[in-house]
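# Sequence first, then the predicted structure:
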Amino acid sequence: MAVNKLTPGMIDVDVPGWELEGEVRDCHETFSETPARDAEKAKRWANQLLGRRLVWRKVVERGFEHYEANAIGDPYDL
């Protein structure tokens, strides 16, 4: 079961960004205009907030995507 969730979306009126939920909860404006680079930088930001490097997996639910990272000790956590 994922503990941390990183979701792209609107963090304020007309402000695109990322929301981190789980062990730490925070928001940050978009990092890059390039979607792939934006996602990579968002994962780095989340790792920095969490104080360790986690393995983030892309998840698509009902047409919406987000990233999930497991808790320490989870068999899928590298």
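Nice, thanks for sending it over.
# drop to CA atoms for contacts and neighbour counts, all remaining ones
Noted.
# does residue 65 sit in a helix, a strand or a coil?
Secondary structure, DSSP: H, G, I helix; E, B strand; the rest coil: residue 65 is strand.
# Contact partners for the closest residue to residue 65 other than its chain neighbours?
In this structure, residue 65 finds its nearest non-sequential neighbour in residue 59, 5.5 Å apart by Cα to Cα, 6 or more residues apart in numbering. With contact taken as Cα atoms under 8 Å, 6 or more residues apart in numbering, residue 59 is in contact with 65, 66, 67, 68.
# what about versus this one:
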Amino acid sequence: MPATVVEHPGLHGQFLIMDFATDPTVVHVEDRTTGLFLDDEDKVALYRLTAEKLADLALDEQASVRLLRSIASDLERE
């Protein structure tokens, strides 16, 4: 995520969308002490929309590589 994006839907917590070939999609939501599996279609759709918004806001591949190289370079200097 670019440093210029200070507020985004990913700040509400971690989640993983799991699509299966023969079974319905499930979303795993994780917090500090527990995890929750959601299979309600409306909730799955909300998390899929959130993932799409995050992908739209995220750095592209080349910018991500540049950022990671910059961080690695900074860490090597320490």
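That came through fine. Keep in mind that what you see is a predicted model, and the values were worked out from it rather than measured.
# Give me the TM-score for these two chains.
Overlay of the two chains. TM-score (TM-score structural alignment, normalised by the length of structure 1): 0.32; 43 aligned residues with a Cα RMSD of 4.2 Å.
# And the contacts of residue 59 of structure 1, which of them are buried?
66, 67, 68 (16 or more other Cα atoms under 10 Å).
# rewinding a little: quickly find the element holding the residue nearest to residue 65 of structure 1.
strand 56-61 (DSSP states H and E).
# And residue 39 of structure 1, by the same measure?
helix 35-50.
# Repeat that for residue 27 of structure 2.
Using DSSP H and E, residue 27 of structure 2 falls in strand 26-30.
# Also residue 20 of structure 1?
Assigned by DSSP H and E, residue 20 of structure 1 falls in strand 15-21.
# what's that strand packed up against?
Using 3 or more Cα pairs under 8 Å, 6 or more residues apart in numbering; DSSP states H and E, the elements in contact with strand 15-21 of structure 1 are strand 2-12, strand 26-29.
# switch to 10 Å and redo it
strand 2-12, strand 26-29, helix 35-50, strand 64-70 (3 or more Cα pairs under 10 Å, 6 or more residues apart in numbering; DSSP states H and E).
# quick one, that strand and strand 2-12 angle?
Strand 15-21 of structure 1 runs at 160 degrees relative to strand 2-12, counting by axes from the mean of the first three to the mean of the last three Cα atoms, to 10 degrees.
# If you count neighbours, what's buried in strand 15-21 of structure 1?
17, 18, 19, 20, 21.
# can you put those residues in JSON lines and add distance to residue 28 of structure 1?
Below are the buried residues of strand 15-21 of structure 1 laid out as JSON lines (distance: Cα to Cα, whole Å):
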{"residue": "17", "distance to residue 28 of structure 1": "6"}
{"residue": "18", "distance to residue 28 of structure 1": "5"}
{"residue": "19", "distance to residue 28 of structure 1": "7"}
{"residue": "20", "distance to residue 28 of structure 1": "9"}
{"residue": "21", "distance to residue 28 of structure 1": "12"}
